[in-house]
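>>> Below are the sequence and a predicted model; questions follow.
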Amino acid sequence: MANHQGLSRRAVLGAAALAPAAAWAEESWPSRPIRMVLPYSAGGATDVIGRLIADRMSQRLPQRVVLENRTGAGGSIGASFVAKSAGDGHTLLFHNIGHAVTRAIYPTLDYDPAKDLTAVTIVAESPMVLLVPPGSPYRTLADLVAAAKAAPGRLTYGSTGGGGALQLVSLLFLRAAGVEMQEVPYRGGAPAALDLANGSLTMLYDAGLTGFALAMGERARALAISGPARSPVMPEVPTMAELGYPDATFMVWQAILAPATTPAPVQARIQQEVAAVLAEPAVRQRLAELGAERVVGNTPTEAQAFVIEEMTRWEAILRNAGARGG
């Protein structure tokens, strides 16, 4: 009995000691420059959005937020670095939907994306646009689906592979429509768009901003948008759901993540700072220009629940498709 009481007393004292430590961690953050790792190369949409957030946070905080590109293996190299870093809020990860598929694409990871990293907040979501060449005989999505069913595996679509957005949204559409197409790999969306414009590809999904630009410049024809609602940029383009494929609804998202050992008060403080940045009118306008149709900034609990749900969804899709990383 005495031993039990002693254990209980030590547990209470331990909890009491942890509370001031957590409060100190929150109050002292940031005590040095913050490294925000971006696991992709510079110049892409995720990189541009990440730099926007880092720059604005640097202006709000007493320490700078430095964006660092650590590329390779579909984003897993940069993510692994952050997962193994100290959970003190000074090393963060700026990732996108690729985080949700890493386990399915690279089954021999040296970290667990679901357990070793935690989402602090979702930043924004953007739709994709389904495009065909400007001279394509397919003027509607129904035309494209009918042609694909008539010639299984003969039509082509552009993809960056490795669980990237172009591959994910294409697989989602093919599954929803019940058709097969041949995947043509590219190192980036730009060369794929060039091949689409000259008629070398049957179909390509592109990010909302650049996809609409291609269509408005008559270098492609937009058949559908993957978002849940029509875009004000080209309101005449219907959604996948309107055309009978609600299961092909897809939004690319970006998120800020931290090592799972990061104390909850520090996570909450980071989320509050990001939410304040996202509330700035100039930031919201710039995100809209970059194709973001929904600015989020939710809590760590909400963000992590969303990411786990996305992992479950995409791992099932990719497992059925037999997708693997290079």
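Right, received. Where do you want to start?

>>> all contacts plus neighbour counts: C-alpha atoms, from now on.
Will do.

>>> what about the strands in the stretch 101-250 of the chain?
For the stretch 101-250 of the chain, the strands defined by DSSP state E, counting those that start in this stretch occupy 117-126, 128-132, 156-159, 182-185, 204-207, 221-225.

>>> how about the ones you listed, which one is nearest Thr102?
Shortest distance between Thr102 and the strands of the stretch 101-250 of the chain, using Cα to Cα, is found for strand 117-126: 12.3 Å.

>>> for that closest one, packing partners?
Applying 3 or more Cα pairs under 8 Å, 6 or more residues apart in numbering; DSSP states H and E, one finds that strand 117-126 contacts strand 252-259, helix 264-278, strand 294-295, helix 300-321.

>>> re earlier: nearest to Arg139, of the strands of the stretch 101-250 of the chain?
Within the strands of the stretch 101-250 of the chain, the stretch nearest Arg139 is strand 221-225; the backing value is 7.2 Å (Cα to Cα).

>>> could the strands of the stretch 101-250 of the chain go into TSV alongside mean neighbour count and distance to Asp195?
TSV is the format used below for the strands of the stretch 101-250 of the chain (neighbours: other Cα atoms under 10 Å; distance: least, Cα to Cα, whole Å):
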stretch	mean neighbour count	distance to Asp195
strand 117-126	26	23
strand 128-132	28	11
strand 156-159	24	9
strand 182-185	16	10
strand 204-207	27	9
strand 221-225	27	14
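
>>> Between those, which one is closest to Ala321.
strand 182-185 (11.7 Å).

>>> how distant is that closest one from the center of its chain?
Taking Cα atoms, centre = their mean, to the nearest Å, one finds the center of strand 182-185 at 22 Å from the center of the full chain.

>>> can you list contacts of that strand?
For strand 182-185, contacts defined as Cα atoms under 8 Å, 6 or more residues apart in numbering pick out Gly153, Arg154, Leu155, Thr156, Tyr157, Gly158, Ser159, Thr160, Gly161.

>>> Among the residues you listed, which one lies nearest to Phe250?
Here the nearest of those to Phe250, counting by Cα to Cα, is Ser159; it sits at 15.5 Å.

>>> let's bring in a second one:
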Amino acid sequence: MNHTAIIRTCRYLTCALFMALGAKGAFAWTDKPVRMIVPAPPGGTIDIVARIVADELSTQIGQPVVVDNKPGAGGSIAVRSMLSSPPDGRTILLTASNVLTEVPQVLNVGFDPLKDVKPVVALARGVMVFVGSPGVPARDVKGVVAWVKANPGKLSYASYSSGTASQYAGAMFNKEAGLDLTHVPFPGSVPALTQVMGGQVPLMFDGVVTSKPLIAAGKIKVFGVASKTRWPQLPNVPTLAEQGYPDIDFRNWTGVVVPAKVSPALTEKIHAAVSRAAATPKVHDRLVSVGFEPMPDQSTAQLANDLRVEFERNARIVKSLDIKAD
């Protein structure tokens, strides 16, 4: 049994256990509507996950779960909105981990991601892909490098915000390949990809969820996966490691976090309810279909430790590359 099959089996068993323990609503932590803040515009990677999860979570807890998009400032607007709400569990944040572990390294976000925020559930993991405009005269990373070097000072790469893995990966590629690409940040994947499709900004490191359908439709090219292992849903696309860039390895998780002031008891109730929703075949299969790798359930303590490790790794990257906000 492969890794994905094991995760799927565990999720299904968890779901069956939850369903056996009580009827719908038994895991509700509130008798009022829940606001799920999303630090991205509609249609972006995190928004896709939020709407998949919110729909099932609403069914499971018997309360409306309203998605509230608050993009901008690398996600810090959304985090601050959550932190300004009462810590009663009625306001949660569904975010990619990079909002907490990458952006604060570069931008003044106005919160401490390791003290003010508490991770609750990691739902799925995504990977970065190196993509480009259809008109880029290259089929792989080697070809991209040759093309950029033949056009010194003329080319750029997009990111879905300053201080994110999208910028980090581009900066690492720039340095390791000896290139002079200019960084052009955008407020989210969708506006950035629009420019890449149109050729205004030819290159980008993006999350696989938003890039995958465009790759399939031939609207953008894919040159590699920013990981040490190939992504199951793009089995024929070589990794950056295979093409000589093993350090460009970015796989953020996406999940639910709450303010650190939320009580441990309430945090565990939210954890149980969201985990129950994620365990359903409907959510599992939908996450896989859009390009995510579902994750096994972790305790809040384990997730907090993972967050700290990721934060410290990104701090080292920023320092070594002297990455700054653009």
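Ah, there it is. Remember, it's a predicted structure, so these values are computed and weren't measured experimentally.

>>> quick one on the thing from earlier: rebuild the strands of the stretch 101-250 of the first structure as CSV, extending it with distance to Val283 of the first structure.
Output for the strands of the stretch 101-250 of the first structure, formatted as CSV (distance: least, Cα to Cα, whole Å):
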stretch, distance to Val283 of the first structure
strand 117-126, 11
strand 128-132, 21
strand 156-159, 30
strand 182-185, 34
strand 204-207, 19
strand 221-225, 24
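
>>> most tightly surrounded among the helices and strands packed on strand 117-126 of the first structure?
strand 252-259 (a mean of 26; mean count of other Cα atoms under 10 Å).

>>> hang on, the earlier thing: just so I know, which of the helices and strands packed on strand 117-126 of the first structure lies nearest Gln5 of the first structure?
Nearest to Gln5 of the first structure among these is helix 264-278 (29.3 Å), distances taken as Cα to Cα.

>>> Give me the mean deviation of the helix or strand following the closest one from the second structure.
Scanning forward in sequence from helix 264-278 of the first structure by DSSP states H and E, the next helix or strand is helix 281-289. On superposition with the second structure, the mean distance recorded for helix 281-289 of the first structure (mean Cα distance after the TM-score superposition for the first structure) is 1.2 Å.

>>> So for helix 281-289 of the first structure, what gets flagged as buried?
For helix 281-289 of the first structure, the buried set under the neighbour-count rule, 16 or more other Cα atoms under 10 Å, comprises Val283, Arg284, Leu287, Ala288.

>>> for stretch 99-117 of the second structure, same thing?
In terms of neighbour count (16+ other Cα under 10 Å), stretch 99-117 of the second structure has its buried residues at 99-107, 109, 113-114, 117.

>>> tell me which of these is nearest to Gly207 of the second structure?
Val99 (13.6 Å).

>>> quick one, what contacts that closest one?
Gly74, Gly75, Ser76, Thr164.

>>> what's the answer for Ala25 of the first structure, then?
Asp88, Pro263, Pro265, Val266.

>>> Quickly note the distance from the nearest residue to the second one once chain neighbours are set aside to Trp29 of the first structure.
Across the structure, with Cα to Cα, 6 or more residues apart in numbering as the measure, the residue nearest Pro263 of the first structure apart from its sequence neighbours is Ala22 (6.6 Å). Ala22 of the first structure sits 11 Å away from Trp29 of the first structure, going by Cα to Cα, to the nearest Å.

>>> Neighbours of Asp88 of the first structure, how many?
20 (other Cα atoms under 10 Å).

>>> circling back: now the buried residues of helix 281-289 of the first structure as CSV including distance to Pro232 of the first structure?
Shown next, in CSV, are these (distance: Cα to Cα, whole Å):
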residue, distance to Pro232 of the first structure
Val283, 19
Arg284, 15
Leu287, 14
Ala288, 11
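
>>> Nearest to Ala142 of the first structure among those residues?
Nearest to Ala142 of the first structure among these is Ala288, at 29.8 Å by Cα to Cα.

>>> The helix or strand where Leu93 of the second structure lies to helix 264-278, inter-axis angle?
Taking DSSP H and E as the definition, one finds Leu93 of the second structure inside strand 91-96. On the basis of axes from the mean of the first three to the mean of the last three Cα atoms, to 10 degrees, strand 91-96 of the second structure is oriented at 50 degrees to helix 264-278.

>>> Beyond strand 91-96 of the second structure, next helix or strand please.
Criterion used, DSSP H and E; the element after strand 91-96 of the second structure is helix 98-101.

>>> so Ala165 of the first structure touches Trp253, yeah?
No: with contacts counted by Cα atoms under 8 Å, Ala165 of the first structure stays clear of Trp253, the gap being 9.6 Å.

>>> Find the residues that touch each one of the two.
What both Ala165 of the first structure and Trp253 touch, as defined by Cα under 8 Å, 6+ apart, is the set Ile97.
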